[in-house]
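Participant: Sequence first, then the predicted structure:
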Amino acid sequence: MTDKLDLKQKIQFCVVVLMSILTGAEVDLFVPSFPELQAVFELSPFMVELTLGINLAAHCFSSLIVGNLGDRYGRKPVIVSGLIIFTIGSFFCVFAAEYWQLLFGRLLQGAGIAGPGVISYLIIADTYPPQKQQQLMGILNGCMTLAMAFAPVVGSYVSLFFHWQGNFVVLLILGLACLTLCTIFIPFRPSNSEASISIREYKVVIQSPKALYYMGTIVLLILSYWVFVGIAPILYMEDLGVPLSEFGFYQGSMAATFALASFSSGYFIKRFGQRACFIFGMGSAGIFMFLNLLLIFSGVKNPLIITIVVQFLALGIIFPVNILYPLSLDAVPRAKARISALISSSRFIFTAVTIQIVSYIYDGTFMFIGLSMFLILGLMFICCFKLFREEKNIFV
């Protein structure tokens, strides 16, 4: 197999990219609708955040299952099944007349999106030459991160013109597009009847300190930002008085930072090396922690200042995650699918639990949001330190 991709491989990669965009946007696209959902369904902050938490929890548990199902029955059947479940959930959300219907739809969306969310990375490993895999995974991670960053921006304007149902219509259309294209262009590969689907197969990964430190560093970095994104609509629009028409500008500035860092990360890593770019990213996260403490103790209520400070966290995520993720998949031999599933599932369950806790103790200020982000990043630095003690030659 040559290093150059043929037309079929390029089309397959485009389909995988579209699935990664859906996976990244699915969680955060509708969060700007939180204030409207509170009013329509008469919900508390805790109850409206539950529409996010139940989705993430379903994604978490489904990820543990689809990782093994993908090895047992093949990649394509698992992805197609997941997209069908996601589409059904999207219908429930679009036509929800009561809160429980919306909650059930979000549960199905989370359970269904786990298929493409976990297995899409494995299609790259199955389909493309070894020389291309790390490069394409970097692009894929960048697209997913960018989708996560831009989703609240797009969602704020969709909500402004089409109300809360509009965002679920967008997800429904994207889900149907992914389902159609995957059915046509993603090849069916032979299944492996000897592959076990038992959760016990994850034991070898969980028992590896190196794998756990990789996952801890990656998951906690992403978690620190998702906590902010999950609560930001209520903080900005309900308590800081930012109109929905302006909320997109604040989210857009962070999305622009993600975009610039994501799509230039490959150039900078090639130009300056993994070590220098990793140090830059972790340094930006450290600067955010310091500025975050200043926000907490000063009681700042200016949304512009808060947004500027969070930009440092956005910069701090891109390089470390894009560098460590491909390396983490080789932390345990012959366990790429399980490591990918564990990273995905733990990321979502920790995000769901943390957002629910923060929304429960939320007092209308940035204080508890900032404190939670500070503690999460503190744990991340501990995991990162232990990772480098466990594997000293990561960047060699």
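Facilitator: Perfect, I can see it now. Numbering: from 1, shown residues only.

Participant: make it CA atoms for all contacts and neighbour counts henceforth
Facilitator: Noted.

Participant: Which residue ranges of this structure form helices?
Facilitator: Counting by DSSP state H, the chain has helices at residues 7-28, 34-41, 45-73, 75-94, 99-127, 130-185, 203-206, 209-233, 244-272, 274-298, 303-328, 336-361, 367-390.

Participant: okay, now the residue nearest to residue 209 when sequence neighbours are not counted: neighbour count?
Facilitator: Distances taken as CA to CA, 6 or more residues apart in numbering put residue 390 closest to residue 209, at 7.8 Å, once the chain neighbours are dropped. Residue 390 has 14 neighbours, counted by other CA atoms under 10 Å.

Participant: Make JSON lines from the helices of the chain and add distance to residue 396 to it.
Facilitator: Converted to JSON lines, those look like this (distance: least, CA to CA, whole Å):
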{"stretch": "helix 7-28", "distance to residue 396": "29"}
{"stretch": "helix 34-41", "distance to residue 396": "46"}
{"stretch": "helix 45-73", "distance to residue 396": "29"}
{"stretch": "helix 75-94", "distance to residue 396": "32"}
{"stretch": "helix 99-127", "distance to residue 396": "22"}
{"stretch": "helix 130-185", "distance to residue 396": "15"}
{"stretch": "helix 203-206", "distance to residue 396": "23"}
{"stretch": "helix 209-233", "distance to residue 396": "16"}
{"stretch": "helix 244-272", "distance to residue 396": "13"}
{"stretch": "helix 274-298", "distance to residue 396": "9"}
{"stretch": "helix 303-328", "distance to residue 396": "11"}
{"stretch": "helix 336-361", "distance to residue 396": "21"}
{"stretch": "helix 367-390", "distance to residue 396": "12"}
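
Participant: I'd like to know which of those lies nearest to residue 195.
Facilitator: For these, distance to residue 195 was read as CA to CA. The smallest value, 5.0 Å, belongs to helix 45-73.

Participant: That closest one - contacts with which helices or strands?
Facilitator: Packing contacts for helix 45-73, counted by 3 or more CA pairs under 8 Å, 6 or more residues apart in numbering; DSSP states H and E, involve helix 7-28, helix 34-41, helix 75-94, helix 99-127, helix 336-361.

Participant: Give the burial count for residue 149, as a bare number.
Facilitator: That count, for residue 149 with other CA under 10 Å as the rule, works out to 28.

Participant: adding another structure so you can compare the two:
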Amino acid sequence: MSGKQKFTFLMLLLGLLSAFGPFVTDLYLPALPSLADYFAASPSMAQLSLTMSMLGLSVGQLFVGPLSDKYGRKKLLLVCLLLFVCGTVACIVAPNIVTFNVFRLLQGMAASGGIVIARSISADSYRGPVLTKFLAMVSAVNGVAPIIAPVLGGFLLNFMSWKGTFAVLLLYGALLLFMSGKFQESLPAKRRSKKSVLASFSLYAKVFKNRAYVSYFLVCTFPMIILFGYIASSPFIYQKIYGLSPVGFSLCFALNAVFTAIGCALSGKVGSEFKALKIAGTGMFVFAIAVAVALITHALLPILQVAFMGLTFMFGMSQPPANALALNAERANAGTAAAAIGASGFLMGGIVSPLVGMGDIATSVSIVLVVGAVLTLVSVFAIGSLCAKGIVSHSK
């Protein structure tokens, strides 16, 4: 395989791996009512399956990251994908909702390997602008996949049951398992952690003692409040408040996804990574305020949509430079560093999703978005202050 072919193959594999987790959680969202009917379960028990998968995605990354630093990326990736295939089959044949939810936890933990190892492979293989390019693609997928997956899931339900949706996930996992078999290990044995399995998890303490990493970690994490706040609330905002049909909602949803991808793609075009972070942090604050004002004043839909497009664009712009700077700060422990970033994102999702449904949704989501934007902007300014003092450094 030539260098260009390897680059293309790796980008395709990492893109598919990055979409893995979001598709596991979101592809079947439109099928939740029929899932509850099938198992004769309450809606809350059906929704618990979503919580279980997000819990698995979060906790799984915390284990996979250090283990991949010790045993290598390929071996862990193959194990995770094999477990995913088995867990998906078990979900399809589950006899009751409790069993189904247990295997959803396994599905999430197995899929977590794809997310954290995709970032780790990027950091193993490339540096500088090329690493930023790879992470821009990974971030674009991470931003777009949670938005596209429910739309695709709704489309699939026109032709198949919820089991058919899980059959699609099964095929997805099988394809990744095949492709990962062709992947060449990116972490040679001499660069792997020599610690014992238990001691490998002490790497988290080492990683979080690195002030530069922690600074960029926070700028990776706080925008996830905005992303998941938007994802959890948008169906109710567009359909309940503005009265859009499911098709109209899907179109608005997809348009915002496009702007997320554009933001990711343009993040490397503005100069340094830190300059991109300053623009994105300021932009998220401005557009979060705009969304809040539009929602609270019941502004016309086009005004709200423009504000959402700006907010999702700025979110997309923030992720590639934040991830690149964080992983560059902890290159020796890239798996552990990437795991912490990935787990924190899904943790934010688990915290934020129920918050936006409390009380009046227009008010609650406005508060969540503005808080996420303020925390992000404060973190960016804190990095600037630390850089000025020479405590941390960033790309010029």
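Facilitator: Here it is on my side, so go on. Keep in mind that this is a model prediction, so the values were computed, not measured.

Participant: which residue is nearest the centroid of the second structure?
Facilitator: residue 142 (4.3 Å; CA atoms, centre = their mean).

Participant: Give the equivalent position in the second structure for the residue nearest to residue 209 of the first structure.
Facilitator: Per TM-score structural alignment, the equivalent position to residue 390 of the first structure in the second structure is residue 386.

Participant: I'd like the helices and strands packed on helix 45-73 of the first structure as TSV, with mean neighbour count appended.
Facilitator: Formatted as TSV, those follow (neighbours: other CA atoms under 10 Å):
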stretch	mean neighbour count
helix 7-28	21
helix 34-41	17
helix 75-94	23
helix 99-127	24
helix 336-361	22
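
Participant: Make CSV from those and add distance to residue 58 of the first structure to it.
Facilitator: Shown next, in CSV, are those (distance: least, CA to CA, whole Å):
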stretch, distance to residue 58 of the first structure
helix 7-28, 12
helix 34-41, 20
helix 75-94, 11
helix 99-127, 5
helix 336-361, 8
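
Participant: Of all these, which one comes closest to residue 160 of the first structure?
Facilitator: With CA to CA as the criterion, residue 160 of the first structure lies closest to helix 34-41 of these, at 10.1 Å.

Participant: Give me the helices and strands touching that closest one, please.
Facilitator: helix 45-73, helix 130-185.

Participant: what angle do that helix and helix 130-185 make?
Facilitator: Interaxial angle, helix 34-41 of the first structure versus helix 130-185 (axes from the mean of the first three to the mean of the last three CA atoms, to 10 degrees): 30 degrees.

Participant: Leaving aside the residues adjacent along the chain, what's closest to residue 101 of the second structure?
Facilitator: With CA to CA, 6+ apart, the residue lying closest to residue 101 of the second structure is residue 49, at 4.9 Å.

Participant: so what corresponds to that neighbour in the first structure?
Facilitator: Using TM-score structural alignment, residue 49 of the second structure pairs with residue 51 in the first structure.

Participant: before we move on, what about residue 83 of the second structure?
Facilitator: Under TM-score structural alignment, residue 83 of the second structure pairs with residue 85 in the first structure.

Participant: How much space separates its match from residue 74 of the first structure?
Facilitator: With distances taken as CA to CA, to the nearest Å, residue 85 of the first structure is found 18 Å from residue 74 of the first structure.

Participant: Could you check how far the counterpart of residue 349 of the second structure in the first structure is from residue 340 of the first structure?
Facilitator: By TM-score structural alignment, residue 349 of the second structure lines up with residue 351 in the first structure. Per CA to CA, residue 351 of the first structure is found 17 Å from residue 340 of the first structure.

Participant: Tell me which of the helices of the first structure sits nearest to residue 194 of the first structure.
Facilitator: Evaluated with CA to CA, these place helix 45-73 nearest to residue 194 of the first structure, the distance being 7.1 Å.

Participant: List the contacts of the nearest residue to residue 70 of the first structure once chain neighbours are set aside.
Facilitator: Of all residues not flanking residue 70 of the first structure in the chain, residue 78 sits nearest, at 6.0 Å (CA to CA, 6+ apart). By CA atoms under 8 Å, 6 or more residues apart in numbering, residue 78 of the first structure lies in contact with 66, 69, 70, 115, 116.

Participant: Tell me the residue in the second structure aligned with residue 67 of the first structure.
Facilitator: Residue 67 of the first structure maps onto residue 65 in the second structure, by TM-score structural alignment.

Participant: who's in contact with the aligned residue in the first structure for residue 255 of the second structure?
Facilitator: Per TM-score structural alignment, the equivalent position to residue 255 of the second structure in the first structure is residue 253. By CA under 8 Å, 6+ apart, the contact list for residue 253 of the first structure reads residue 307.

Participant: for residue 19 of the second structure, same thing?
Facilitator: Contacts of residue 19 of the second structure by CA under 8 Å, 6+ apart are 115, 141, 142, 145.

Participant: What's the match for the first one in the first structure?
Facilitator: Aligned counterpart of residue 115 of the second structure in the first structure: residue 117 (TM-score structural alignment).

Participant: how about residue 137 of the second structure, what's its partner in the first structure?
Facilitator: That one, residue 137 of the second structure, aligns with residue 139 by TM-score structural alignment.

Participant: Just give the closest residue to that match, not the sequence neighbours.
Facilitator: Per CA to CA, 6+ apart, closest to residue 139 of the first structure is residue 263, 7.4 Å.

Participant: Check residue 92 of the second structure too.
Facilitator: For residue 92 of the second structure, the spatially nearest residue (CA to CA, 6+ apart) is residue 163, at 5.9 Å.

Participant: what's the spacing between that neighbour and residue 178 of the second structure?
Facilitator: 23 Å.

Participant: higher neighbour count, those two?
Facilitator: When residue 163 of the second structure and residue 178 are compared for neighbours, residue 163 comes out ahead with 18 against 12, by other CA under 10 Å.

Participant: List the residues that contact residue 318 of the first structure.
Facilitator: 258, 261, 262, 265, 281.

Participant: Name only those of these that count as buried.
Facilitator: 258, 261, 262, 265, 281 (16 or more other CA atoms under 10 Å).

Participant: surely the last one meets residue 321?
Facilitator: Going back to what we said before, that points to residue 281 of the first structure. No. Counting by CA atoms under 8 Å, residue 281 of the first structure stays clear of residue 321, with 9.2 Å between them.

Participant: which neighbours do those two share?
Facilitator: By CA under 8 Å, 6+ apart, no residue touches both residue 281 of the first structure and residue 321.

Participant: re earlier: lining up the contacts of residue 19 of the second structure with the first structure, which overlap?
Facilitator: On the basis of both residues aligned by TM-score structural alignment, their matches' CA atoms under 8 Å, what survives of those in the first structure is 141, 142, 145.
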